[in-house]
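Enquirer: Let's see this in three dimensions:
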Amino acid sequence: MLNIQDLSYYIGDRVLYDKVSLHVGERDRIGLIGVNGAGKSTLLRLIAGEYTPAAGTITKPSDYTIGFLNQDMLSLESHKPIREVALEAFAEVWQIEARIKQLTQELAEDYTEDKVQELTQLQARFEAMEGYRLPAQAEAILEGLGFKTEDLQRPLSIFSGGWRMRVMLAKLLLQKPSLLMLDEPTNHLDLPSIQWLEQYLLQYPGAMIVVSHDRYFLNRLVNRIVEVRQGKLEIYEGNYDFYEKEKATRRALQMAAYENQQEKIKQTERFIERFRAKATKARQVQSKIKMLERMERIELPENEQETIRLKFPIARTPGKELICLKQISKRFGDLRLLENTDATVYRGDRIALIGANGKGKSTLLRILAGTEPCEGIREVGHQVDIAYYAQHQIEALNLNNDILSEMVRSCPQKTESYLRSLLGGFLFHGDDVFKKISVLSGGERARVALAKVLSSEANLLLLDEPTNHLDIPSVNVLIDALQEYEGSYVAVSHDRHFLQAIANKVWYIDNGKIKEFLGTYQEFEEWYAEEWLRALATAQANAVAQTQTPAVSSNQERRQRLKELQREWRRCQKTIEQLEAHLMALEEEQKQIEMQMAQPAFYNDATQVVAVQQHYEQLKKTIDDLMAQWEAQIQELEALESQIQNLKGD
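Expert: Below you'll find the model as predicted:
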């Protein structure tokens, strides 16, 4: 367990943390939340030992390990294959393996008791650390995070920052530290990878602290929410939904207490004012004054439920069909993304475009925008005005402008009063609008770019990952803005809460085709899961059917076929029994060798050590091969039994 006690930390004159405490238990799942700039990442770095607190302590057992995934890892360089980079998590294991090989060779030429004892200890430790299983575990985790099998031997240096982050995440998951700290782990993952990571982390044996703006992810994963707010840590014993309800309850209680205290203060002040000049009341007046001075004032709770209340009108009403794609194809070299596919965006559509990375979502969005060449026909409907939001919109902001000037440059026809109201809806209040773009955080710049897009009066928005860099309050602002928007849109995002809140239709790309589901994202997930199970059942049924012969036309033929199948069944059953007997004998031999290798005296004969170890490795391979044969025979037996039952049923 880890314990933070009375921790304080300052950045210049700013108090980031003021005597905060937190206890992290062995199986705690903590979601660390707060607005951008509150200090979430700083707290993780303090725990990791990268920063030193100004006061207070962070204590943990001597064998307590910490794994920290942070955004700095995006820039890591290596020319090693990503499989090897992930396996660097076990440097000690590979050092042990190398020393075992070295000792084995040395014993063949120079036998000593010390070397025998060291070899025995190292082999036991190598087994205890699961040295033989680690490569397979690394491959499973990397593939779960979205890498293809052929990617595993490619160097880390050829991958983008987001994919490198996945390798670092795999490396941490393999290490299984006592405390796993993840700073925005879903930022660079697509939906399938996020879902895989959720399932993996649900089974994680240690504690974890997760910083995330993905409330769906937090709801699925965490059992405690710790909010960083005004230099303090506020703890809620539940997931994000519980936090929202509990916070509202706490605020209501605090507001009631505040109002009661304010009423009491007013009554006391009226008493003091009324009787201040009366000598007979002097003692009581002084007592009341002292009471007010000693009173611990309850703060007025902030209203943090900022919701946008602005209308986003469109300049003109378009026709029924906004964009029609006909027989669209798109390839990049040998990579086929789209193949002779059709799709139409209609007036009133609010489309969530989803899928794994590399399926062509952003490419399709650019095709809709008319900025990506392709084969086929793209038809834009009557009076359609398109606004396209992507990463380059953030990068195109003029760093020398302040926020208000940037909006004026984009919308010269709008009044300053309107633009200030709009920016207030995007959480830029008062003098915030005069901040230079150059000093804004990534999330703040994204909000400015989104405000520009939504105020453009376009009637079709194309939004590529608009929730990237946004904290949860900012995502809520964007949701409110899109719900108030009068036009249509297509949005690419991996934020499931966002998709559920804004979409009435889902597009996904399957085998080069754009497919459509009418309904919300949650309804799509449920439907897709059912379709997947139905497809699996059909595939299994087809596999069984392929092993069956065509129906026989007569009773005599049926009896003859039944005899043949029964004969095949007996042969298969006999083969299985033989394999099982062989396996039992080999496993017993393996057990005897392992017992022999566990004895120190075994290493007295170096030549024997080498020979036995080589035989042991060959024995393990033979057992694996026989197990594969046994599994194949079992499947054949089951297929034969199914055919026999079908013939008997006929």
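Enquirer: going forward, measure contacts between C-alpha atoms and count neighbours the same way
Expert: Noted.
Enquirer: on contacts alone, who are the packing partners of the one helix or strand residue 125 maps to?
Expert: Residue 125 is part of helix 113-128, with elements assigned from DSSP states H and E. Helices and strands touching helix 113-128, by 3 or more CA pairs under 8 Å, 6 or more residues apart in numbering; DSSP states H and E, are helix 91-109.
Enquirer: ok, residues contacting the helix it packs on?
Expert: Applying CA atoms under 8 Å, 6 or more residues apart in numbering, the contact partners of helix 91-109 are 115, 116, 119, 122, 123, 126, 129, 131, 606, 607, 609, 610.
Enquirer: tell me the two of the residues you listed that are most distant?
Expert: 129 and 607 (26.8 Å; CA to CA).
Enquirer: quick one: contacts for residue 366?
Expert: Neighbours of residue 366 in contact, by CA under 8 Å, 6+ apart: residue 372.
Enquirer: Would you map the helices across the stretch 151-300 of the chain?
Expert: Along the stretch 151-300 of the chain, counting by DSSP state H, counting those that start in this stretch, helices occupy 161-175, 191-202, 215-221, 240-275, 282-294.
Enquirer: Identify each buried residue in the third one, please.
Expert: If I follow you right, that is helix 215-221. Within helix 215-221, the residues that count as buried by 16 or more other CA atoms under 10 Å are 215, 216, 217, 218, 219, 221.
Enquirer: And the helix or strand residue 322 falls within, what does it pack against?
Expert: Here residue 322 is covered by strand 321-332, with elements defined by DSSP H and E. Where contact means 3+ CA pairs under 8 Å, 6+ apart, strand 321-332 is packed against strand 335-346, strand 375-380.
Enquirer: to compare against the first, here's another:
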Amino acid sequence: MITLKNIVLRRGAKVLLEGTSVTINPGEHVALVGRNGAGKSSLFALLNGNLHEDGGEFSIPRHWHMAQVAQNMPETEESATDFVVAGDARLVALQAALQEADASGDGMAIAQAHTELADAGAYDAQARAQALILGLGFAPDELERPVNSFSGGWRMRLQLARALMAPSDLLLLDEPTNHLDLDALVWLEGWLARYPGTLVVISHDREFLDAVTQVTLHLEHQGLTRYGGNYSYFEEQRALKLEQQQAAYSRQQGQIAHLQKFIDRFKAKATKAKQAQSRVKALERMERIAPVLAEAEFSFEFEEPLQLPNPMLAIRDAEMGYQSKDGSTRKTILRGVNASILAGQRIGILGANGQGKSTFIKSVVGDIPLLSGEITQGKGLAIGYFAQQELDVLREDENPLQHFMHMARQYGTEAPNATREQDLRNFLGRFQFSGDMMAQPVGSMSGGEKARLVLAMLVWQRPNLLLLDEPTNHLDLVTREALGMALNGFDGTLMLVSHDRALLRAVSDDFWLVSEGRVRPFDGDLEDYQQYVLEQQRRQRAELAKSAQSAPLTQRVAQSDDAAPVAGSGAAPNQKELRRQEAQARQKLLEQTRPLKKRLEQLEKQLAASQADKLALEQELAGGGASAQQWAEQGRKLKQLQDDIDAAEEEWLTVSETLQALAPPDA
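Expert: You can find the predicted model right below:
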């Protein structure tokens, strides 16, 4: 287990932890939460050995292997698959040992290396790496592309896949969802839920934390408090704790006032002096309860738009994509886009990365021209646009006030808000930019502070159509909640691209799906979309498995074994060697399918029993005669039985597909 006992942790002169003790047990999935700047990343640095405690005792099992996402941008011509496979350091070392043994002709060393490679999962390492890459949103034809050919966000996904590839007892993830879309996020949740080791994760996505963690560590006031539940449980328990603390504080203050009143009244009277003195001592001995210090919560709101055209805009037969300046080359992303965006609509845009969500938003804004078709804007349309790369266009050498003064001059007499310097200062103060921060260069600000500045600039523009493309990437939970509340109070039209399901669920009334070159309404809610994503991922895995199984058995063995040469020779293997390889492959297949077949039998028995219980309960309900309380209890049992049946059927289908994919083509 990981143990912190009376830990003192500092960064420079700032004390982050003071006399803190906490234990993380093996296999626990832990959310580390707290305000920005509280010290979460510094605690990670303690866990990974990059920072040492300034006091107290910190211990972690010596034999534990740790994995975390490297923060540097990878620069290599390796293929995506090879780059991720190399995340398994033990496997790489064993492959190097095999090469050395093969070069020296040492038969015993070669045999030992093959045995250890088999134990390390070398035969399916490439398949496992590719499953990680595909799960994180890459296309099958990108598996062999050089790492350097991907953009920065996709390369960071490969770093995440590389960390997941490494066998580990402890996995540290700091904001792993920042570069992911909703499809990849759903996949990652499933992977982490099955991860058998100890997981510590920092994230500002409450639904992600609820899905993958069962313990929450709250970092606040230089201390760590452990809660035995996910993030939602932590919020409930912390609110209750604060309420109890405030009530206890109020009671104690009343007691103190009563004692002090007696002391002040009777301390000068000889007959009461002893009683007064005893109350003075009681006050001195009393352990004072601290008041609840209310943290300054952040909130803001959008002003009422000056106009509300309806429709806001209409898109007719649009072809969206990119073309060169001279028009000689063009790349079409979306075709046949027809849509009307009405006043008051609140639309969540769904779809995997690379399908064209940002292309659609940029085309609507006008950042990229249509390849064909037309967009007709309503009279008085005022678009407020938050782009994914919006933080990059801020001028790093200028302060927030200078940004607003530039914006005010740009609008001139048509500015939607006041333009006097004092008015601009007051406006910035609403977004927690005051005092020294008003004059602080943007380049020295955190990502969250920059995002808050962009939100302030957006609100100042007083738009009637908001287009938000991943606005929460740099926002903490408090600011995300403030954004959600502000959007719910917005009177105009909203179009939102986000992987934050809590925000999407809170502010969207309709969903549009961008997929396969089209933009169309999605008939369902976010839960339906998650099922759609999981089904798409299952279909993709089945197709890949079927494609892999279509190769000859000996070829599949060679592929899964990374085409390792036969000991002592570079020649092709003889027939005896081929038969040995086929026997190994059959044995490996048997080992893979045996537990799956056993699980299918268990599920079939479980389904039969649950369906029999359900039928009996339905017959009992049909008979009548039960009280209202009994009806409610039987209804709950019936719902639980149906949930169990649905879950078992879903698992039966998944296991059956896996078993079918593993079977040879002639089976």
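Enquirer: Could you dump the helices and strands packed on strand 321-332 of structure 1 into JSON lines and include distance to residue 313 of structure 1?
Expert: Formatted as JSON lines, those follow (distance: least, CA to CA, whole Å):
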{"stretch": "strand 335-346", "distance to residue 313 of structure 1": "18"}
{"stretch": "strand 375-380", "distance to residue 313 of structure 1": "21"}
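Enquirer: Figure out which of those is closest to residue 516 of structure 1.
Expert: Here strand 335-346 is closest among these (CA to CA), at 8.5 Å.
Enquirer: Next, the angle strand 321-332 makes with the closest one.
Expert: Angle of strand 335-346 of structure 1 versus strand 321-332, following axes from the mean of the first three to the mean of the last three CA atoms, to 10 degrees, is 180 degrees.
Enquirer: who touches strand 335-346 of structure 1?
Expert: 320-331, 359-360, 376, 488, 511-514.
Enquirer: check contacts around residue 381 of structure 2.
Expert: Residue 381 of structure 2 touches 307, 308, 309, 312, 463, 464, 465, counting by CA under 8 Å, 6+ apart.
Enquirer: Quick check: what element follows the longest helix anywhere in structure 2 along the chain?
Expert: Longest helix in structure 2, counting residues (DSSP state H): helix 575-623. Moving toward the C-terminus from helix 575-623 of structure 2, the next helix or strand (DSSP H and E) is helix 628-662.
Enquirer: Residue 546 of structure 1 and residue 104 of structure 1, how far apart?
Expert: 51 Å (CA to CA, to the nearest Å).
Enquirer: Looking at these two, which has the bigger crowd around it?
Expert: For residue 546 of structure 1 and residue 104, the more surrounded residue by other CA atoms under 10 Å is residue 104, and the numbers stand at 21 against 11.
Enquirer: In contact with the residue positioned nearest the centre of structure 2, which residues are there?
Expert: Closest to where the C-alpha atoms of structure 2 average out (CA atoms, centre = their mean) is residue 177, at 3.3 Å. Shown in contact with residue 177 of structure 2 (CA under 8 Å, 6+ apart): 185, 203.
Enquirer: run the last query once more with 10 Å
Expert: 157, 160, 184-185, 188-189, 202-205, 208, 473, 499-500 (CA atoms under 10 Å, 6 or more residues apart in numbering).
Enquirer: now do residue 511 of structure 2
Expert: For residue 511 of structure 2, counting by CA under 10 Å, 6+ apart, the contacting residues are 346-350, 495-496, 504, 520-526, 529.
Enquirer: returning to that earlier point: give the ChimeraX command for selecting the buried subset of the contacts of helix 91-109 of structure 1.
Expert: Here is the ChimeraX selection string for the buried members of these, based on 16+ other CA under 10 Å:
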select :115,116,119,122,123,126,131,606,609,610
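Enquirer: Pull out the buried residues from the strand holding residue 322 of structure 1.
Expert: 321, 322, 323, 324, 325, 326, 328, 329, 330.
Enquirer: Can you tell me what the last one aligns to in structure 2?
Expert: Right, residue 330 of structure 1. When structure 2 is aligned by TM-score structural alignment, residue 330 of structure 1 is paired with residue 320.
Enquirer: I'd like the distance from its match to residue 348 of structure 2, if you could.
Expert: From residue 320 of structure 2 to residue 348 of structure 2 the distance is 19 Å (CA to CA).
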